[in-house]
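Enquirer: below are the sequence and a predicted model; questions follow.
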Amino acid sequence: MSTDNTSNNNQDYTFSEQVGHLLRKAYQRHLAIFQQNVGESQLTAVQFVTLCALRDHGPSSQTELVRATAVDQATIRGIVERLKARDLISLEPDLQDGRKVICSLTASGLTLVQDTVPRAARITEITLSKLNPAERVAMLYLLRKLIDEPED
């Protein structure tokens, strides 16, 4: 009786032990912790990251926000609309390229980011709470290593 390696390999593949599945589950846990601890701002994690990107990089186009946040173009469009509706960001045409729209933090947006940062730090702490200090350093190092682009 011959052994089919493909068949054996398929039987050895447990989706729940694969990196993508484990990363997704960890991210889902983090998002749940974020929503439970973000407070009255009612920001989503992606909205908060977008506001932080504007705080850190200054006025930005949606394309620049996509690069800064790793959020896809379609999603960033919706986020920008919701943040504008809440008067957390303002939109102005780009003076050099009229086709571009520049997003900027409003005063209330900046205040909200500043008020939310301590909660966000606590959210990170809760997310990593099952890890000891060395595991935390290793986890963050390994995640950065996974996402770093290879240098040419």
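Expert: Done, it's in.

Enquirer: going forward, measure contacts between C-alpha atoms and count neighbours the same way
Expert: Noted.

Enquirer: which residues sit against the helix ranked longest in the chain?
Expert: In the chain, taking DSSP state H as the definition, the longest helix is helix 107-127. For helix 107-127, the external contacting residues (CA atoms under 8 Å, 6 or more residues apart in numbering) are 29-30, 33-34, 37-39, 41, 48, 51-52, 55, 87-89.

Enquirer: kindly report the same for stretch 10-28.
Expert: Taking CA under 8 Å, 6+ apart as the rule, stretch 10-28 contacts no other residue.

Enquirer: tell me which residues in it are buried?
Expert: Within stretch 10-28, no residue is scored as buried using 16 or more other CA atoms under 10 Å.

Enquirer: what about versus this one:
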Amino acid sequence: MSDISPRNKAAPSQDGPDYDFSEQVGHLLRRAYQRHTALFQQLIPDTQLTAAQFVVLCSIRDVGPCSMSEIVKRTAIDQATVRGIIERLKTRKLLVVRHDESDRRKVLVSLTDEGQELVTHVVPFAFEISERTFVGFNPAERMALLYLLRKMCEGEEGA
């Protein structure tokens, strides 16, 4: 038997099931993401840096020079968006794009010294953003939410 709270149950009415969009998982996830993104924009010291750009920079920092497809895989950002992000970060001289010496067809993306410095400078702010996102959560709630979000993301692999 399903464990759904009464306000989430579809109760028939004259117009069909009673559907409260504000109690649906997609809406709540979107609102939580909007809140987190607003915190990122308020607290991050580089006003030109977006959350997606920061994730790409961190991904490259973590693995070193890598292909765009590796960045797509690691960040879960679609390839067209990653291309645009890389171009913008390249324009800011935070990334360099070059051909792989052993396979000229393969393009490798790596951080410049400026890119590495920016990531190092921004990481403490990223920790603060996460802390503020979790305001009002006790340690068990934080752990539970992260566990459940990871579990929800794992569901993508079986889809």
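Expert: Great, that's in hand. Remember, predicted model here, so these are calculated numbers, not experimental data.

Enquirer: and stretch 18-37 of structure 1, how far out from the chain's middle?
Expert: In terms of CA atoms, centre = their mean, to the nearest Å, the centre of stretch 18-37 of structure 1 is found 11 Å from the chain centre.

Enquirer: what residue of structure 2 matches up with residue 14 of structure 1?
Expert: Under the alignment by TM-score structural alignment, residue 14 of structure 1 pairs with residue 20 in structure 2.

Enquirer: do you know how far its match is from residue 31 of structure 2?
Expert: Computed as CA to CA, to the nearest Å, the residue 20 of structure 2 to residue 31 of structure 2 distance reads 15 Å.

Enquirer: check residue 79 of structure 2 too.
Expert: Residue 79 of structure 2 is 25 Å from residue 31 of structure 2, by CA to CA.

Enquirer: any idea which element the residue most central in space within structure 1 lies in?
Expert: Centroid-nearest residue in structure 1, with CA atoms, centre = their mean: residue 46, separated by 5.3 Å. In this structure, residue 46 of structure 1 sits in helix 45-57 according to DSSP states H and E.

Enquirer: now do the strands in structure 1.
Expert: With DSSP state E as the definition, structure 1 shows strands at residue ranges 60-61, 89-93, 101-105.

Enquirer: just the ones you listed: most buried one?
Expert: Mean neighbours per residue, mean count of other CA atoms under 10 Å, is largest over the strands of structure 1 for strand 101-105, with a mean of 22.

Enquirer: what span of structure 2 lines up against that strand?
Expert: Strand 101-105 of structure 1 lines up with residues 107-111 of structure 2 when matched by TM-score structural alignment.

Enquirer: superposed on structure 1, what's the mean shift for that stretch?
Expert: With mean CA distance after the TM-score superposition for structure 1, stretch 107-111 of structure 2 departs from structure 1 by a mean of 0.7 Å once superposed.

Enquirer: hang on, the earlier thing: now for the contacts of helix 107-127 of structure 1: which two are most distant?
Expert: 29 and 87 (29.3 Å; CA to CA).

Enquirer: going by neighbour count, which of the contacts of helix 107-127 of structure 1 comes out on top?
Expert: Highest neighbour count within the contacts of helix 107-127 of structure 1: residue 51, with 29 neighbours (other CA atoms under 10 Å).

Enquirer: wait, what's in contact with that one?
Expert: Listed by CA under 8 Å, 6+ apart, the contact set of residue 51 of structure 1 reads 105, 109, 110, 113.

Enquirer: and these as JSON lines, adding distance to residue 93 of structure 1?
Expert: Below are the contacts of residue 51 of structure 1 laid out as JSON lines (distance: CA to CA, whole Å):
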{"residue": "105", "distance to residue 93 of structure 1": "15"}
{"residue": "109", "distance to residue 93 of structure 1": "19"}
{"residue": "110", "distance to residue 93 of structure 1": "21"}
{"residue": "113", "distance to residue 93 of structure 1": "24"}
